[in-house]
Structure formats: structure tokens, C-alpha cells
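Chemist: Coordinates for the following, if possible.
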Amino acid sequence: MTLQADLDTLYGVVPEEFTALRTQLVTAAKKRGDSDAAKEIAHARRPTAAAWVVNNLVRTDSTARTRLTEMTSELRAAHSAMDGARIRELTTLQRRLVTDLVRAAFAAAALADPSAALRGDVTETLQAAIADPEVAARLGRLVKAEQWSGFGDFGASLADASTDTARPDLVAEPKPPRVSKAELRSAEKRHANAEAAVADGTSVLATARRRYERLLETLAVAEQAVHDAEQQLQDANNELAEADSAWAELRGESRT
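Modeler: Predicted structure coming up:
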């Protein structure tokens, strides 16, 4: 076997099997008299979990490397042409691509519920592979998660691009426009007027609430007065009925 074939084999196994296989490959290289290969294999570093997930993706999905490379080429062309509309379009497509590849990577690795940290490392590594050709060249033999520094092949126009793992952008945020002193004073005045309007509205609301509470109190008093009047009327009706009964009895007695 050649050195490159040995390294491909070595980085094709799960991290748990890496060390044992490395020892075997070093021994085999020495037996065939290839001391240089034995030394290089011996110095090969075991990949982290995130690196292995990405390595495994490009080995199991023959389209992954091509899709990443094509996105790199299209972004480079758009930035060279300073085509803002195309850059924005590609930014959306790039996010979808990275999202799709992250999902495919964990499916290929049989990891149904990866941690947020692992998912973030895989996302950043794929983003770095799009932005940095050196990272892309190491795909399949990565030893650690990669992060794009912001100074890759696309030049200064990408230097301020976001590396948020939740939004893997490669397009720099536009610089905020300059604001004149007059515009600043006008904005401050509008802000002060808005604050005054809020204060006035708060005062009006408080007054309305107090009036509402007083009306509720008045209504409660009125309801109690109605209740008392109804009770008095009932009592009066009872007294009238008793008086009518007594009067009828007196009239009956007077006749006898």
C-alpha cells in the first residue's frame, strides 16, 4: 500500500479505532521498508468527533465535496464581480447547503441527537471549507474542527462576515451609513417627542383608570342603595298587608 492509501484508510475509521490501526499501519510500512511513510503515519493525529463526522461525510457522500467546491467558485465569482444581488442569493443558497450537509453528515455518522457543541463545530467546519481552499483540501483527513478566520480566498470583502454557527454567512455585513449632525439632532428631537407622547399617554391612562375606579365605587354604592330601597319596599308591602288584614278584622267585629 502507498502512504496516501494508508492515510485514507486510517482517517476512514471511527476515532475509537484510530490509534490501534495507526500502530498496525506503521508496523506494515516498516516491514515493507518505507520508513518515511512509517514516520508520517506515526505522526498522524486522531481526529476529533466533529472532524471525523465531516471526514465521514465526504467519504460516504460523493456529491458533498463537489457541492462545497461549486459554492466556493460561485461566491468567488460573485465577489469578484461585486454583484450584490448575486451575493445575497448565494448567501441564502449557502445556508441551505450547509444545513443540508450538516443533516446528511450526522445521518451518515448515525448520530440522531448530536450535542449543540458538536453540531456547531461541524457547521463551522463546512463553512470554513467553502471559504478557505486549504480547509477544503484537507477534507477527508481533518484532525479538528475548523473555523474560518475571515481572511480567506474571497478577500477583504468577506473579512467581517459572520461565523455564527446558527447562520453560516459568508457575506460581510454592510457598513452603517454616516449620519449628519442635523440628522442626529432631528432623530434626537423625534425621540424626545416620542418619549413625551408616551408620558402623556401614560398620564391620560392613569387618569382614566382612576375615573373608572371611582365610577365602579359609585356603581357599588348605587347598587347597594337599590338593594336597600327594594328591601324597604318589601317591608312596606308586608306592613300594608298586615294593616289591611287588621282593618278587615276590625270591620268584621264592628258589624257583630
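Chemist: Going by C-alpha atoms from here, please, whenever you check contacts or count neighbours.
Modeler: OK.
Chemist: the longest helix in this structure is where?
Modeler: As assigned by DSSP state H, the longest helix anywhere in the chain is helix 181-255.
Chemist: which strands and helices sit next to that one?
Modeler: Judged by 3 or more CA pairs under 8 Å, 6 or more residues apart in numbering; DSSP states H and E, helix 181-255 has no packing partners among the helices and strands.
Chemist: and it, how far from the chain's centre?
Modeler: Taking CA atoms, centre = their mean, to the nearest Å, one finds the center of helix 181-255 at 51 Å from the center of the full chain.
Chemist: go on, stretch 61-71?
Modeler: The gap between the average C-alpha position of stretch 61-71 and the chain average comes to 26 Å, counting by CA atoms, centre = their mean.
Chemist: buried ones in it?
Modeler: Applying a neighbour-count criterion of 16 or more other CA atoms under 10 Å, one finds 64, 65, 67, 68, 69, 71 buried in stretch 61-71.
Chemist: so how far is residue 37 from residue 126?
Modeler: Relative to residue 37, residue 126 is positioned 29 Å away (CA to CA, to the nearest Å).
Chemist: Compare these two (neighbour count), which wins?
Modeler: Taking residue 126 and residue 37 together and counting by other CA atoms under 10 Å, residue 126 has the greater number of neighbours (28 against 21).
Chemist: One more, please, to line up against the first structure:
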Amino acid sequence: MADDELDSLYGAEPAAFTALRTELVAEAKERGDAAAAKRIAAARKPTTAAWIVNRLALRRKDTKKRLSDLGDRLRAAHAEMDGERIRDLSAEQHKLIDELTRAALQAADVQRPSASVREDVTGTLQAAVADPDVTRRLGRLTKPERWSGFGVGEAAPASAPVKRSGTAAQRRLDKLKAAVADAEREKAEADDALSLRKAERDDARAALREAQRRLERSEAAYDKAEGANRAAAESLKEAKAQLKRA
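Modeler: Predicted coordinates:
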């Protein structure tokens, strides 16, 4: 049951993530499924790019298989050092990544993505080709992924010189992008925590206001009962006095 709920959670728009997570946790607790409640509560809000890729994987069930199959064929071609096959598969990879990037943005109804969001979506799909672990986690990603290795899916032309400065620059760029992604994830988690604390504070304030209203009603009822008690005592006293005079 928790898997279906997590699918709905990670498929929802980021703005609705925190409220939906709270609702799903409450539902799991209500039906007595503590394990599901714990898994759902531990879910972290994804960045925009991660959410876009998650929605694609959740809506198009063949996404994982297509990326995984291509990755398997690329690894086999590299293991056999089949240059021609590697070039053919690299071309196939670029075509597939372009197709899935467009499909992901369309599924998320993102008409004009920023350059960084588009790049993060593309980089995550490329990482899924290269890394089976990334492929497995599609649909549950919290931040963009990027493949920093060499070989799979990025075959260099034969006899191409190695550009060491370019490689170093790319590594620095990858590290900076990873740092930005980590910062985005931490900001999203901080936003989640702030929203949760705000909801708890608002609930506590509402409970306090209701308690104050109940106290005021109780005090008013007590004052009324006390007045009635005094009146009854006076009536009793007067009745006894009349009886004595009689």
C-alpha cells in the first residue's frame, strides 16, 4: 500500500507535496499501518528537475526499461571494445534522451523550463542509462543525478585527443552542479520542515483558542449556577423564616 501512496506523492506537483504527505501519513496511521506511515513521513520533497523525471517514470512505465536496456547494451559494447557498435548506441542514446526529455517536460506541463532545469533533466536521464542504481530509483528521486564516469554512453571518436583541461573543467562544473543540487535538496527539506512546524503551530493555536472558548463558556455557566445557588439559598432561608413565624 505504501508504494502506491508514494507513487501518488512523488507524482504530485511540488507545491502540493508537503500537504499530501501529511494527509497520507494520517491515513496510514488511521488504518493502523505504522510501517507505511513511517516510510511516507520519511519521503523528501524533490527538486523541480527530480520531480519532472519522477513524473515521467511514474506515468510512462516503459521509461525505466528503455533506459536500462540501452545501458546494458552500451556496457556490453564497451566490454567488447566494439567501436562501431558504441558509436551506433551513443547515437541511439542521444535520440532517446532527447525524446524522454521532451516527454518529461510535457508530462509535467512545463512549457518553458530554465536552461538549468532542462540540463538537470537530461543529465539525470543520461545517468540512468549509465547507472542501474539511478534507473532503479526513478520515480523516487529527490535531486538530479549526473554520471561523472567515462565510457558508457559517451564514446569518443577514434584517435580523438584527450583534452585534459576540458575534462578538469567538466569535473569542476559537475561538482558545482552537484553542490547546487544538494543545496536545493536541503532547501526543499527546510521548506518541508518549516511547513510542518507552521501547520503544527496553527493547529496548536486553534486548539488553544477552542480551549479558551470552552473555558469562557464554563466560567459563564459556573457564574450562572453560582447565582442560582445563592438565589435558592435565599429562598430557602426566607421559607424557613416564614415557617418559624407561622
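Chemist: which residues of the second structure fall in helices?
Modeler: Here the second structure has its helices, by DSSP H, at 2-11, 14-30, 34-41, 48-59, 63-79, 83-107, 115-130, 132-137, 164-245.
Chemist: post-alignment, the fourth one versus the first structure, mean distance?
Modeler: Its match in the first structure and helix 48-59 of the second structure itself, once the structures are fitted together, sit a mean 1.1 Å apart by mean CA distance after the TM-score superposition for the first structure.
Chemist: Can you tell me what sits against that helix?
Modeler: Taking contacts as CA atoms under 8 Å, 6 or more residues apart in numbering, the residues outside helix 48-59 of the second structure that touch it are 7, 10-14, 63-64, 103-105, 107-108, 117-118, 120-121, 124-125, 138-144.
Chemist: Pull the contacting residues for the closest residue to residue 74 of the first structure other than its chain neighbours.
Modeler: Spatial nearest neighbour of residue 74 of the first structure, chain neighbours left out: residue 90 (7.7 Å); criterion: CA to CA, 6 or more residues apart in numbering. For residue 90 of the first structure, the contacting residues are 71, 74, 75, taking CA under 8 Å, 6+ apart as the criterion.
Chemist: Turn these into TSV, including distance to residue 171 of the first structure.
Modeler: What follows is the contacts of residue 90 of the first structure, written out as TSV (distance: CA to CA, whole Å):
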residue	distance to residue 171 of the first structure
71	13
74	13
75	9
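Chemist: From residue 226 of the second structure, how far off is residue 235 of the second structure?
Modeler: Residue 235 of the second structure is 14 Å from residue 226 of the second structure, by CA to CA.
Chemist: now do residue 29 of the second structure
Modeler: In this view, residue 29 of the second structure and residue 226 of the second structure are 45 Å apart by CA to CA.
Chemist: Please name the residues that touch the spatially most central residue of the second structure.
Modeler: The centroid of the second structure falls nearest to residue 45 when counting by CA atoms, centre = their mean (2.6 Å). For residue 45 of the second structure, the contact set (CA under 8 Å, 6+ apart) comprises 10, 14, 17, 18, 142, 185, 188, 189, 192.
Chemist: Just give me the neighbour total for the third one.
Modeler: Neighbour count for residue 17 of the second structure, taken as other CA under 10 Å: 20.
Chemist: Could you verify my assumption that it touches residue 9?
Modeler: Yes. In terms of CA atoms under 8 Å, residue 17 of the second structure counts as a neighbour of residue 9; the distance is 6.4 Å.
Chemist: any shared contact partners between those two?
Modeler: With contacts taken as CA under 8 Å, 6+ apart, not a single residue reaches both residue 17 of the second structure and residue 9.
Chemist: filter the contacts of helix 48-59 of the second structure to the buried ones?
Modeler: The neighbour-count test (16+ other CA under 10 Å) applied to these identifies 7, 10-14, 63-64, 103-105, 107-108, 117-118, 120-121, 124-125, 138-144 as buried.
Chemist: Okay, the residue nearest to the centre of the second structure and residue 174 of the second structure: tell me how far apart.
Modeler: As for residue 45 of the second structure, its distance to residue 174 of the second structure is 22 Å (criterion: CA to CA).
Chemist: swap in residue 160 of the second structure?
Modeler: Using CA to CA, we find residue 160 of the second structure at a distance of 22 Å from residue 174 of the second structure.
Chemist: Please apply the same query to residue 241 of the second structure.
Modeler: Separation of residue 241 of the second structure from residue 174 of the second structure (CA to CA): 99 Å.
Chemist: ok, those two, which is more surrounded?
Modeler: In terms of neighbours (other CA under 10 Å), residue 174 is the more surrounded of residue 241 of the second structure and residue 174; the figures are 15 against 11.
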